[in-house]
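K.L.:
sequence first, predicted model second:
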Amino acid sequence: MKLTEAMTPTKHPRSTWLGIYQNVLFCQVLNMQQITRCPWVGEQPIYIDYHDKEWGKPEFDSQKLFEKICLEGQQAGLSWITVLKKRESYRVAFHQFDPKKIATMTALDIDDCMKNAGLIRHRAKLEAIVKNAKAYLEMEKCGENFSDFIWSFVNHKPIVNDVPDLRTVPAKTEASKALSKALKKRGFVFVGETTCYAFMQSMGLVDDHLNDCPCKTR
């Protein structure tokens, strides 16, 4: 049935409008399918939402940058979606990633975290968040702003890379190597070169969205 025909009054208006509604839904589905996101996203809503609203968006808030570098460290050896699904549990357990509060956490607090099924129960990784909080505060004490420090590795301006396909995306760069080295020098842990590059991608220091991805910086 043509759409114009469907709009003509009939003896069965309910079925007619149902047909129109189904056509509209079908078109919406087609439009959704035409969106070409970065292929690593997959079909899980939580990952799609993360890709569309967060990944690659420039972030300059020091505490949010601190949260992300800590969470990237939790990912080591795992997939990011594993951490993403547990992110809210981490925020609750680690005081919304307030470095001052985290720095006061004791071994007993980590013991409690090890019993928390909402976290990745790897003691060294959990302890790393506390160590990183102390390193963060030491930077502040020395007059270093965390956001300014992080963004200095890309000259305070996002790098938009040419990414025709995933094969062109590196696992690490000279900038991520330098960032890793500088963070370790300041006392941070679980901040390897690959971890730092994933952090740089997610926080928008570099834009590694595929060229045809709608989230790509134009």
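P.N.:
Perfect, thanks for sending it.
K.L.:
from here on, contacts and neighbour counts on C-alpha atoms
P.N.:
Noted.
K.L.:
for stretch 182-200, which outside residues touch it?
P.N.:
Contacts of stretch 182-200 with the rest of the structure, by CA atoms under 8 Å, 6 or more residues apart in numbering, involve 68-70, 72-74, 76, 125, 128, 131-132, 135, 139, 171-173, 176-177, 179-180, 206.
K.L.:
whoops, stretch 144-160 was the one
P.N.:
58, 60-62, 65-66, 136, 139-140, 175, 178-179, 204-208, 217.
K.L.:
what do you get for stretch 125-143?
P.N.:
Counting by CA under 8 Å, 6+ apart, 66, 70, 73-74, 99-100, 102-103, 105, 110, 113, 120, 145-146, 186-190 sit against stretch 125-143.
K.L.:
and here is the other one:
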Amino acid sequence: MKRCAWAYNDELREYHDHIWGQPQHDEVMLYRMLILEGLQAGLSWDIVLKKEKAYEQALDHFEYEKIAKYNEDKYQELMQTPLLIKNKLKMKAIITNAQAFIKVQDEFKSFDHYIWSYVNFKPIKHHYHSSSEVPAFDELSQLISKDLKKRGFKFVGPTIIYSYLQAIGIYNDHEIDCDLY
């Protein structure tokens, strides 16, 4: 199989082949990817993927309703959990974002409806020859980032949101010679 150049190891190939660029509409998956993309800030995606299973176990399988109710004791427990990234702001953002996620669901009936309405519910297929052509952010990721921040989300800057749009398949940024393009 011909893949995008960035899928150079087993974890990245698995992610590339089965998640990245595939339209996601499951609420738990949309929350999960938002959290993982936020965790990536300042790190490589490879590091985050290697820790994904540990996060899945520690965060009740990314069930945002449970996470939204985490208290200070649970936060402290998470900060002591092996394999998790020990960044206080990122850890607090996981809980804050679960609460904000639920508020968006209440307003729009689903987070899926909220996020996909930005593109009239249709993926956007870009035509890049290599990952070096892909922008770090664009007008849409800036717009969504600004709105999410206004709604109380953390770690949702324009670059993180651009990556999120790729991860959930709103953007198909597979390179044109990739079999998944």
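P.N.:
Everything's here; your move. The shown structure was predicted, so the numbers you read here are calculated from the model rather than taken from an experiment.
K.L.:
quick one: buried ones out of the contacts of stretch 144-160 of structure 1?
P.N.:
Applying 16 or more other CA atoms under 10 Å to the contacts of stretch 144-160 of structure 1, the neighbour count classes 58, 60, 62, 65-66, 136, 139, 175, 179, 204-208, 217 as buried.
K.L.:
can you tell me which two in the residues you listed are farthest apart?
P.N.:
Met139 and Thr217 (31.7 Å; CA to CA).
K.L.:
that's a helix at Gly19 of structure 1, yeah?
P.N.:
Yes - when DSSP: H, G, I helix; E, B strand; the rest coil is applied, Gly19 of structure 1 is found to be in a helix.
K.L.:
now do the helices in structure 2.
P.N.:
Counting by DSSP state H, structure 2 has helices at residues 10-18, 27-40, 45-58, 64-67, 72-80, 88-108, 111-117, 139-150, 158-167.
K.L.:
of those helices, which is nearest Cys178 of structure 2?
P.N.:
helix 10-18 (10.3 Å).
K.L.:
output the residue interval of structure 1 matched by the closest one.
P.N.:
Here helix 10-18 of structure 2 aligns to structure 1 at residues 45-53, judged by TM-score structural alignment.
K.L.:
now swap in stretch 30-40 of structure 2 and tell me
P.N.:
Taking TM-score structural alignment, stretch 30-40 of structure 2 hits residues 65-75 over in structure 1.
K.L.:
mean distance, that stretch to its aligned residues in structure 2?
P.N.:
Stretch 65-75 of structure 1, aligned to structure 2 and superposed, deviates on average by 0.7 Å (mean CA distance after the TM-score superposition for structure 1).
K.L.:
which outside residues touch that stretch?
P.N.:
59, 80, 82-83, 87, 97, 120, 125-126, 128-129, 132, 136, 146-147, 189-191, 195-196, 198-199, 203.
K.L.:
what of stretch 110-118 of structure 1?
P.N.:
Under CA under 8 Å, 6+ apart, the answer for stretch 110-118 of structure 1 is Lys86, Ser89, Tyr90, Ala93, Leu119, Arg121, His122, Arg123, Leu126, Glu127.
K.L.:
what residue in structure 2 is paired with the second one?
P.N.:
In structure 2, the residue equivalent to Ser89 of structure 1 is Ala54, according to TM-score structural alignment.
K.L.:
what residue in structure 1 is paired with Gln76 of structure 2?
P.N.:
Checking TM-score structural alignment: Gln76 of structure 2 goes with Asp111.
K.L.:
so how far is Glu127 of structure 1 from its match?
P.N.:
From Asp111 of structure 1 across to Glu127 of structure 1, the span is 10 Å (CA to CA, to the nearest Å).
K.L.:
what sits against Gln22 of structure 1?
P.N.:
Counting by CA under 8 Å, 6+ apart, Gln22 of structure 1 has no contacts.
K.L.:
what's the helix or strand for it?
P.N.:
helix 13-33 (DSSP states H and E).
K.L.:
starting at the chain centroid, how far to that helix?
P.N.:
34 Å (CA atoms, centre = their mean, to the nearest Å).
K.L.:
Asp111 and Glu127 of structure 1: who's more crowded?
P.N.:
When Asp111 of structure 1 and Glu127 are compared for neighbours, Glu127 comes out ahead with 17 against 13, by other CA atoms under 10 Å.
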